[in-house]
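A.B. asks: When you get a sec, could you give me coordinates for this:
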Amino acid sequence: MKGGAGYAGGARRVAMATAVVVALLVLGVALDQGLLGRAGSATRGWVSGVRAGAPSSAAPTGAGASPVSPAPSPTTTAPALDVPAAPRIVADHLTFGAPRKAETAAYAARHYGTRTSRLRPTMIVLHYSESDTYSSVRSLFEADLPNRGEEPGTCAHFVVDQDGTIHELVPPTLVCRHTVGLNHVAIGIEFVQSSRGHDPRWATQQVLARRAQAAAGVALVEHLQRRFAISDDKVIGHAMANQANEFRDLEGWRNDHVDWQAPEVGAFRRLLTQAP
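C.D. replies: Have a look, this model is predicted:
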């Protein structure tokens, strides 16, 4: 029966065609889901412009997700010294009345061309005392004895004792004779320490190794830096004075002192950087 066989063949063709269409639809859905999945993964790889795989503080969620550890933070080096935020300063002023101020003004006129005992500090000079007691240092400065044949006598604004006590002998707004060529611009700080016949650098290293004294010195210097806007590079040693840009002496005097040389001043400045 030609007619029956033709109908049966047509039915099979329709069934096959229908199966092919269904298969294609299923394949299309699968392909679409796969593409969307890949697109979703790519989108999740960039969040607010952050590249995929970059460290994130948010851990991934979902089945099979592995927690991502945050990148380690840089190691923080603790300050080498426990430096107080504000130093305790003990006022123990030298006799610095009208006679000594007049001597100081005359000295400033001869050496700097400015007849005044007033100081507007822009530098700090570090010294050590060549004595192992605060009392002997103070007695020398109080005596106001001529030095190099000239008055006034030598002095320092501050003395830092070995136990960390900070003594103010002269207000830092008065000129004090401690460094040839820089007395008109610099605050002088003495650290109680004798070289005891050793190399001058040895004496300064003793100061740096004595934690209480070194910490007090750092705290004092930072306090003065804040008060007078003095930068770290303007904190120098007595041995460095002749090379300072601010050095000036109309009489042609030069420093011959070797206390606080550049390597130890560099170590002291690093402590300033580390201080909170």
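A.B. asks: make it CA atoms for all contacts and neighbour counts henceforth
C.D. replies: Noted.
A.B. asks: Now for Arg38, how many residues are close by?
C.D. replies: Arg38 is flanked by 12 other residues according to other CA atoms under 10 Å.
A.B. asks: before we move on, what about Ala98?
C.D. replies: Neighbours of Ala98 (other CA under 10 Å): 9.
A.B. asks: Quick check: the gap between it and Thr104.
C.D. replies: Ala98 sits 10 Å away from Thr104, going by CA to CA, to the nearest Å.
A.B. asks: same thing with Ile124?
C.D. replies: For Ile124, the distance to Thr104 (CA to CA) stands at 19 Å.
A.B. asks: cool, Glu251 as well?
C.D. replies: Using CA to CA, Glu251 is found at 15 Å from Thr104.
A.B. asks: before we move on, what about Leu31?
C.D. replies: With distances taken as CA to CA, Leu31 is found 94 Å from Thr104.
A.B. asks: let's see this one next to it:
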Amino acid sequence: MKKFILSILIYPISFLALAQEIKIIDKPIIYDSTRIKLSLAYLKERHGIEQSTPTIQPKMIVLHWTAAKTFASTFNAFNPAKLPNGDRKDIAQVSSLNTSSQYMVDRDGTIYRLMPDNYFARHVIGLNYCAIGVENVGSADFPLTEAQLKANIELVRYLRKKYHIEYLIGHYEYTKFKNTPLWKETNPKYQTGKNDPGADFMLKVRNSVKDLNLKGVPTN
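C.D. replies: So this is what the prediction gives:
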């Protein structure tokens, strides 16, 4: 277990070479034994997947917004392994694992990697086990910027080149995967309402990466 925890800051040479294609700043959140234990429990209890390491095989990218105005406030919210007591009662009922994502994009377009791409993060119900999350600092009342749009496009291209990514969706679209083989949530009634990162933002990203032939939500 200790060896796995320490590996979070050790990347193979091929990984570093890929990262040089776009500017990515590593700013890891806490991924300690507590987060590992809770992530493994989430995989088993929520997704029905039992494994020895909290890793994923990425098939999907999910774009979000933070509903906060600063990078620091969201980073500080994600950093603890466990949800703060009394926080997010709507999701705390099924797991005390804190929310997080693999990436966060600041207002100026700076891309931060909060954990390795293939580490498990709790950011999208039913799909965490196969999804890379990209948070963007902003909200409906604090619209995402052109710099963030450009960064998201670059990041999608980078991740598509690195992994066999098939889907690109906005967080607000996640429930469309219910009743598909990709959906893995043991409680059929567990879901929350989302509108991030906005339909206009998603349309702009999709139009800019059409050549990647990424799928959106299921059509039937």
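A.B. asks: Just give the TM-score of the two.
C.D. replies: Once superposed, chain against chain, the TM-score is 0.75 (TM-score structural alignment, normalised by the length of structure 2); 179 aligned residues with a CA RMSD of 1.9 Å.
A.B. asks: Glu251 and Thr104 of structure 1: who's more crowded?
C.D. replies: For Glu251 of structure 1 and Thr104, the more surrounded residue by other CA under 10 Å is Thr104, and the numbers stand at 25 against 10.
A.B. asks: wait, what's in contact with that one?
C.D. replies: By CA atoms under 8 Å, 6 or more residues apart in numbering, the contact set of Thr104 of structure 1 is 116-117, 151-152, 175-177.
A.B. asks: what's the answer for Asn79 of structure 2, then?
C.D. replies: By CA under 8 Å, 6+ apart, the residues touching Asn79 of structure 2 are 29-30, 100.
A.B. asks: Out of those, who's the most crowded?
C.D. replies: In terms of neighbour count, Ser100 stands highest of those at 25 neighbours, by other CA under 10 Å.
A.B. asks: can you tell me which residue in structure 1 aligns to it?
C.D. replies: Counting by TM-score structural alignment, Ser100 of structure 2 corresponds to Cys155 in structure 1.
A.B. asks: same thing with Gln191 of structure 2?
C.D. replies: The equivalent of Gln191 of structure 2 in structure 1 is Arg254 (alignment by TM-score structural alignment).
A.B. asks: ok, the residue most central in space within structure 2 to Asp90 of structure 2 distance?
C.D. replies: By CA atoms, centre = their mean, structure 2 has its centre lying nearest to Gly133, at 1.5 Å. Separation of Gly133 of structure 2 from Asp90 of structure 2 (CA to CA) stands at 20 Å.
A.B. asks: try Asp32 of structure 2
C.D. replies: For Asp32 of structure 2, the distance to Asp90 of structure 2 (CA to CA) stands at 24 Å.
A.B. asks: Among the two, which residue is more densely surrounded?
C.D. replies: Asp32 (16 against 10).
A.B. asks: follow-up on the earlier one: which of the contacts of Asn79 of structure 2 fall within helices?
C.D. replies: Using DSSP state H, no member of the contacts of Asn79 of structure 2 sits in helices.
A.B. asks: Quick check: Val235 of structure 1 touching Ile124?
C.D. replies: Yes. The pair Val235 of structure 1 and Ile124 passes the contact test of CA atoms under 8 Å, sitting 4.8 Å apart.
A.B. asks: Tell me which of these two has more neighbours.
C.D. replies: More crowded of Val235 of structure 1 and Ile124, by other CA under 10 Å: Ile124, with 25 against 20.
A.B. asks: Tell me the counterpart of that one in structure 2.
C.D. replies: Using TM-score structural alignment, Ile124 of structure 1 pairs with Ile61 in structure 2.
A.B. asks: quick revisit: quick one: classify the match of Gln191 of structure 2 as helix, strand or coil.
C.D. replies: Three-state call for Arg254 of structure 1 (DSSP: H, G, I helix; E, B strand; the rest coil): coil.
A.B. asks: so what's the closest residue to Tyr163 of structure 2 other than its chain neighbours up against?
C.D. replies: Nearest residue to Tyr163 of structure 2, sequence neighbours excluded (CA to CA, 6 or more residues apart in numbering): Pro58, at 6.7 Å. By CA under 8 Å, 6+ apart, the residues touching Pro58 of structure 2 are 118, 129-132, 163-165.
A.B. asks: Weed out the non-buried ones from those.
C.D. replies: Buried members of the contacts of Pro58 of structure 2, scored by 16 or more other CA atoms under 10 Å, are 118, 129-132, 165.
A.B. asks: Quick one: residues contacting Met60 of structure 2.
C.D. replies: Neighbour list for Met60 of structure 2: 130-132, 165-169 [criterion: CA under 8 Å, 6+ apart].
A.B. asks: got a list of contacts for stretch 66-76 of structure 2?
C.D. replies: The contact list for stretch 66-76 of structure 2 (CA under 8 Å, 6+ apart) reads 29, 104, 106, 135-140, 142.
A.B. asks: I appreciate the help and will end here.
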